[in-house]
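>>> Sharing a model that was predicted from the sequence below.
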Amino acid sequence: MKSTERHIPGEAGIWVLVFIDLVVFGSLFVNYALIRGSGTPDGLPGMHEFDRALGFINTIILLTSSWAVVMAMAALRRKRVAIARVFLLGAAILALTFAGVKVYEYAEKIAAGTTPMTSGYYNFYFSITGLHLFHVIVGFGVLLWMRSRAGRIAAPKDLGHIECGGIFWHMVDLLWIVIFPLLYLM
């Protein structure tokens, strides 16, 4: 394939997975909005008790990791494997950093006696962010896999497989871009 040709990145299967994930998260977001909208004027109990700084820090972490994946893919297209591997390692480290911040946040909540059973808000908070954290952990593995495959691109389809990993990681980032304002700011 010529470098000037345009194509949809990845393969059809990744787009099916992204669609299914977006439907699952979308249904959680809609349910949360419906319940929140039908609640008291102050919203769901517990929704004002968050350290927004941690959510903001995690937003910056994920945006930076997505940038690193974009840079890695650009480097791979130019056959600069060593640079791509550095960016993918950076993205993976940022994924672990995100998970560490989230675990710290969970530990703070649990130590204060807050669990999913504390309120409807915390039930949504732990469910949505827990499912997202699961995706971050899977994404960490995907990023390491991408890094291991970076030096073995022999055909355009090999790059397509790595693009699938990047698409998954960008979806994880996109989900957080919705979760952060929905749960932390609104």
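Cool, got the structure.

>>> From here on, just use CA atoms for contacts and neighbour counts.
OK.

>>> Tell me the buried residues in stretch 9-27?
P9, G10, I14, V18, D21, L22, F25 (16 or more other Cα atoms under 10 Å).

>>> list the helices and strands the one helix or strand L143 maps to packs on?
With secondary structure defined by DSSP states H and E, L143 is part of helix 120-149. Helices and strands touching helix 120-149, as assessed by 3 or more Cα pairs under 8 Å, 6 or more residues apart in numbering; DSSP states H and E, comprise helix 12-37, helix 81-111, helix 156-179.

>>> export those helices to TSV and tack on distance to H135?
As requested, the helices and strands packed on helix 120-149 are exported to TSV (distance: least, Cα to Cα, whole Å):
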stretch	distance to H135
helix 12-37	10
helix 81-111	10
helix 156-179	7
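
>>> which stretch among those helices comes nearest L63?
helix 156-179 (6.7 Å; Cα to Cα).

>>> want to compare, so here's the second one:
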Amino acid sequence: MLSLVASPLALAAAENASRRAPANIAVWILVWAELTEFALFFLVLLVVRAHNPDVFAAGPGQLNTLAGLVNTLLLLTSSFCVARGVAAMQQGRARRCLHWLGGTLLIGAAYLGVKGWEYQWNAAAGFDSRTNVFFTLYYYLTFNHLLHVLVGMCTIGWAMARTHWGHFNAREHEGLEGAACYWHMIDLVWILIFPLLYVLR
């Protein structure tokens, strides 16, 4: 009788274990801390926007929307690559995982290149962080995000090294999941930055 009761309980426990959140609690604390930081500055952006409607109505039209759109597409594609990399590792296909993570790094580098070109375009048009309050917030948010992309690229690079060294396998790859979660957070933040700065008027 006890075995009949214990068996469903064991199955339920195993099912719950298989449904665990990716990565570990430390990664999620970091992700939430980063999201909280950006949320505070989004709030500042909305408050300042409410007090300077004319400046913020003109601001998006002065930016290079194409650069923002290209970077949005790049980051969305990079998230797909990271997800495919984790899926490959879950299947025990380390080499394929490395290919997908390498693609993520290349796309991250492309993002940095587009952002650098966009900053040069702004400078040629006479816009910098002192132009007005819109550009002050634009440069703060986008440069802060750029720094997070650099950190994310380092994290993905470290995950690639550990994958190459055989530290991850189909059952044990928590570090890879942590790197993927951080990268998805970076992409999520950009999906919010793009409409707030480049689209809404």
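Here it is on my side, so go on. Keep in mind that this is a model prediction, so the values were computed, not measured.

>>> ok, now how distant is the closest residue to L200 of structure 2 other than its chain neighbours from R19 of structure 2?
Distance criterion Cα to Cα, 6 or more residues apart in numbering; nearest residue to L200 of structure 2, sequence neighbours excluded, is P60 at 7.2 Å. The gap separating P60 of structure 2 from R19 of structure 2 is 43 Å, by Cα to Cα, to the nearest Å.

>>> These two - which one has more neighbours?
Of the pair P60 of structure 2 and R19, P60 is the one with more neighbours under other Cα atoms under 10 Å, namely 21 against 9.

>>> And that one? What does it align with in structure 1?
In structure 1, the residue paired with P60 of structure 2 is M47, using TM-score structural alignment.

>>> quick one: which helix or strand includes that match?
Here M47 of structure 1 is assigned to no helix or strand, by DSSP H and E.

>>> same question, G113 of structure 1
With DSSP H and E as the criterion, G113 of structure 1 is inside neither a helix nor a strand.

>>> residue in structure 2 matching it?
Using TM-score structural alignment, G113 of structure 1 sits opposite G126 in structure 2.

>>> what about its match, how many residues close to it?
9.

>>> Could you check how far it is from A58 of structure 2?
In terms of Cα to Cα, G126 of structure 2 sits 15 Å off from A58 of structure 2.

>>> Tell me how many other residues surround F126 of structure 1.
Counted with other Cα under 10 Å, F126 of structure 1 comes out at 16.

>>> Quick check: chain neighbours aside, which residue is closest to whatever residue of structure 2 lines up with it?
Mapped onto structure 2 by TM-score structural alignment, F126 of structure 1 lines up with Y139. Excluding its sequence neighbours, the residue lying closest to Y139 of structure 2 (Cα to Cα, 6+ apart) is S129, at 6.0 Å.

>>> helix/strand/coil for the one you found?
coil (DSSP: H, G, I helix; E, B strand; the rest coil).
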